[in-house]
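**Q** Based on what follows, work out the 3D shape:
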Amino acid sequence: MKKNKIITAITVTATVLLLAACGKSSSNNAKDLTVGASPDPQSKILKHVQPELKKEGVNLKVKVFQDYVLPNKALQSKDIDANYFQHIPFLDQWNKKNDGNIKNAGAVHLEPIAVYSKKYQSLKDLPKNATVLVSSNTPDYGRVLQIFKDAGLITLKKGTDITSANFSAIDQNKKNIKFKTGYEPKLMPQFYKNKQGDAEVINANYAVQAGLNPVKDSIAIEKSSSPYANIIAIRPDEKNNKAIKKLVKVLQSKSTQDWIKKEYHGAVLPVK
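**A** Now for the predicted structure:
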């Protein structure tokens, strides 16, 4: 009888240890995924979906970048698994300039670029020879041209591809508006607050970080039909990464897209 009790005790102990080991193994099976992102809205959106991804077995880590230069370099060098800060025209230009091969894994949201002014209430109020400050982010130039074209202030040369256009594409400039370029994108809100131009063009992420609402505070805003949606970008070797596919699926889900709409009140627009 005593021998049977010892055998039973050993069996129970072994079973408990086996179950504990299995439980530990299961918890360790979560796939780590590091995504580089701009501070807001990208990193905020990613942090919102972290709990949902945890349920899907993905341990999402967010690495915040303060500029548009380093995220693609970090992705290319495999310091991160994906990034979330850019639109396709920016990615295409970056690949061309850097002999890169980064790919689009899926669109998530649009950050409507907008024109702000402390001096005038609308684009049509801009005087002749007005100065409009624009950042050094050349892939956004077509977006700026489209806004001014929609307002009837400029026309573009025949055959202009808006996704790769620059200011030399202007055919007629009715008010001889001077577009001054070359400024760091993150400095544009400060230029606006200091009234350094008659108007300033600001990307939505930097506007939001500065406490501005592109819908309410701008004098003109990009239309939601814009082709400049922000994407999850990856290296080609990650195209079959199940964790990245889960990330994109959660980001594009109705619940996440509804949350984006509610959270940003139109300052950030969901793609679906």
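**Q** hey, let's count contacts and neighbours off CA atoms from now on
**A** OK.
**Q** Find the centremost residue of the protein, please.
**A** By CA atoms, centre = their mean, the chain has its centre lying nearest to F85, at 3.2 Å.
**Q** F179: what secondary structure?
**A** Under DSSP: H, G, I helix; E, B strand; the rest coil, F179 falls in the strand class.
**Q** That one: what's it in contact with?
**A** Contacts for F179 were tallied using CA atoms under 8 Å, 6 or more residues apart in numbering; they are T131, V132, L133, V134, F167.
**Q** Pull out the buried residues from those.
**A** T131, V132, L133, V134, F167 (16 or more other CA atoms under 10 Å).
**Q** where's the third one, which helix or strand?
**A** Going back to what we said before, that points to L133. strand 131-135 (DSSP states H and E).
**Q** Which strands and helices lie in contact with that strand?
**A** Packed against strand 131-135, as judged by 3 or more CA pairs under 8 Å, 6 or more residues apart in numbering; DSSP states H and E, are the following elements: strand 178-183, strand 199-202.
**Q** Strands of the stretch 1-150 of the chain, start to end?
**A** Taking DSSP state E, counting those that start in this stretch as the test, the strands found in the stretch 1-150 of the chain are 31-37, 58-64, 82-87, 103-110, 114-116, 131-135.
**Q** I have a second one here; can you model it like the first so I can compare?
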Amino acid sequence: MLNKLLFSVFGVFLAVFFIACGVDSDSSADTKGSAKLIVGATPEPHATILSQVVPLLEKEGISLEIKEFTDYVTPNLSLEDGSLDANFFQHKPYLDSFNAEKGTKLVSVASIHLEPMGVYSKKIKSLDELKDGDVVTIPNDPSNGSRALRILEKEGIIKLSEGNLVSPQDVIQNDRNLSFKEVDAPQLTRTLDDVTISVINTNFALLANLNPLQDAIAIEDKESPYSNILVVKEGRENDENIQKLVKVLQSDTIKNYINEQYKGAIIPSF
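**A** You can find the predicted model right below:
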């Protein structure tokens, strides 16, 4: 009886010792299998593209959890507070504006694709049909609102003052007396029944079953600086698992997927 008791006590001691020391015959496999990244993304196309990354990362020993967001603010705040390892939904001008406004320290680690912003309408087929006093909706965040106005300027509809970021207050020539309304980007497609035109980000257009190549009456050209980027909190740029995610996102497999899936409505930028 005493021998059994001593053996049991010794066994418990050994178990505690090995746990404390991190010794486990399967530890290398567990360590490799336990690697995980949580990435925030808007549903389309970002989460869709990330879903193609899941099996590729699994081969690298990393599991990928995709958290979907339907706004542009929460995924950055979640990245800043550590709830996310990375996010994928925005372009560099928006990130710079967000950091300046919120005091966050988020950085781009990779350029993935360009979503050409488009002008949509249920009332007209061409911008030439715009009439005096027509209403235009644009995104209400500074970077995308400025981007939308620059598209209209390039189409010869308005003229804007100089500056990196412009707003409706910077319209210096407006021959048609267009009225501009700034709206949360996810809600822009819902304004199409009430306004003449709306300038909409491609991800939200796709969610509303709008095809940029077929449905937009004007679209941003391929020289746009608004490529969508993978973003992390400052200091994690060289994290090994983040770099593996970058490598996979910028692989030929993902490039081919974007080209085949979106047929030019979204363009790889790597």
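**Q** Shared with structure 2, which of the contacts of F179 of structure 1?
**A** For these, the contacts that persist in structure 2 are T131, V132, L133, V134, F167, with contact defined as both residues aligned by TM-score structural alignment, their matches' CA atoms under 8 Å.
**Q** now, the most widely separated pair of those?
**A** T131 and F167 (13.5 Å; CA to CA).
**Q** isn't S38 of structure 1 right up against Q86?
**A** No. Here S38 of structure 1 does not reach Q86: they are 9.1 Å apart, not a contact under CA atoms under 8 Å.
**Q** Identify the residue of structure 2 aligned to D258 of structure 1.
**A** Per TM-score structural alignment, the equivalent position to D258 of structure 1 in structure 2 is N256.
**Q** what comes up buried for the helix or strand in which its match is found?
**A** For N256 of structure 2, the host element (DSSP H and E) is helix 252-262. Residues I254, K255, I258 are the ones in helix 252-262 of structure 2 that count as buried (16+ other CA under 10 Å).
**Q** which one of the residues you listed is nearest E60 of structure 2?
**A** I254 (15.8 Å).
**Q** gap between the closest one and A185 of structure 2?
**A** Note on I254 of structure 2: its distance to A185 of structure 2, by CA to CA, to the nearest Å, is 26 Å.
**Q** what does L127 of structure 2 give?
**A** Distance, L127 of structure 2 to A185 of structure 2, by CA to CA: 21 Å.
**Q** Look at those two and report which has more neighbours.
**A** It is A185, of L127 of structure 2 and A185, that has more neighbours when counted by other CA atoms under 10 Å, with 22 against 18.
**Q** In contact with the more buried one, which residues?
**A** Contacts of A185 of structure 2 (CA under 8 Å, 6+ apart): D71, I138, P139, N140, D141, I200, N201, F204.
**Q** same check, this time on N28 of structure 1
**A** By CA under 8 Å, 6+ apart, N28 of structure 1 has no neighbours at all.
**Q** V132 of structure 1 matches what in structure 2?
**A** Alignment note (TM-score structural alignment): V132 of structure 1 maps to V136 of structure 2.
**Q** circling back: ok, now how distant is the match of D258 of structure 1 from H113 of structure 2?
**A** 12 Å.
**Q** what about the alignment partner in structure 2 of K249 of structure 1, neighbour count?
**A** When structure 2 is aligned by TM-score structural alignment, K249 of structure 1 is paired with K247. Neighbourhood size, K247 of structure 2 [other CA under 10 Å]: 13.
**Q** now the host helix or strand of K247 of structure 2 against strand 86-91, angle please.
**A** Here K247 of structure 2 sits within helix 240-249, counting by DSSP H and E. Interaxial angle, helix 240-249 of structure 2 versus strand 86-91 (axes from the mean of the first three to the mean of the last three CA atoms, to 10 degrees): 50 degrees.
**Q** Who are the packing partners of helix 240-249 of structure 2?
**A** Using 3+ CA pairs under 8 Å, 6+ apart, helix 240-249 of structure 2 sits against helix 48-58, strand 106-114.
**Q** about what we covered before: do you know which of the strands of the stretch 1-150 of structure 1 lies nearest G266 of structure 1?
**A** Here strand 103-110 is closest among the strands of the stretch 1-150 of structure 1 (CA to CA), at 9.8 Å.
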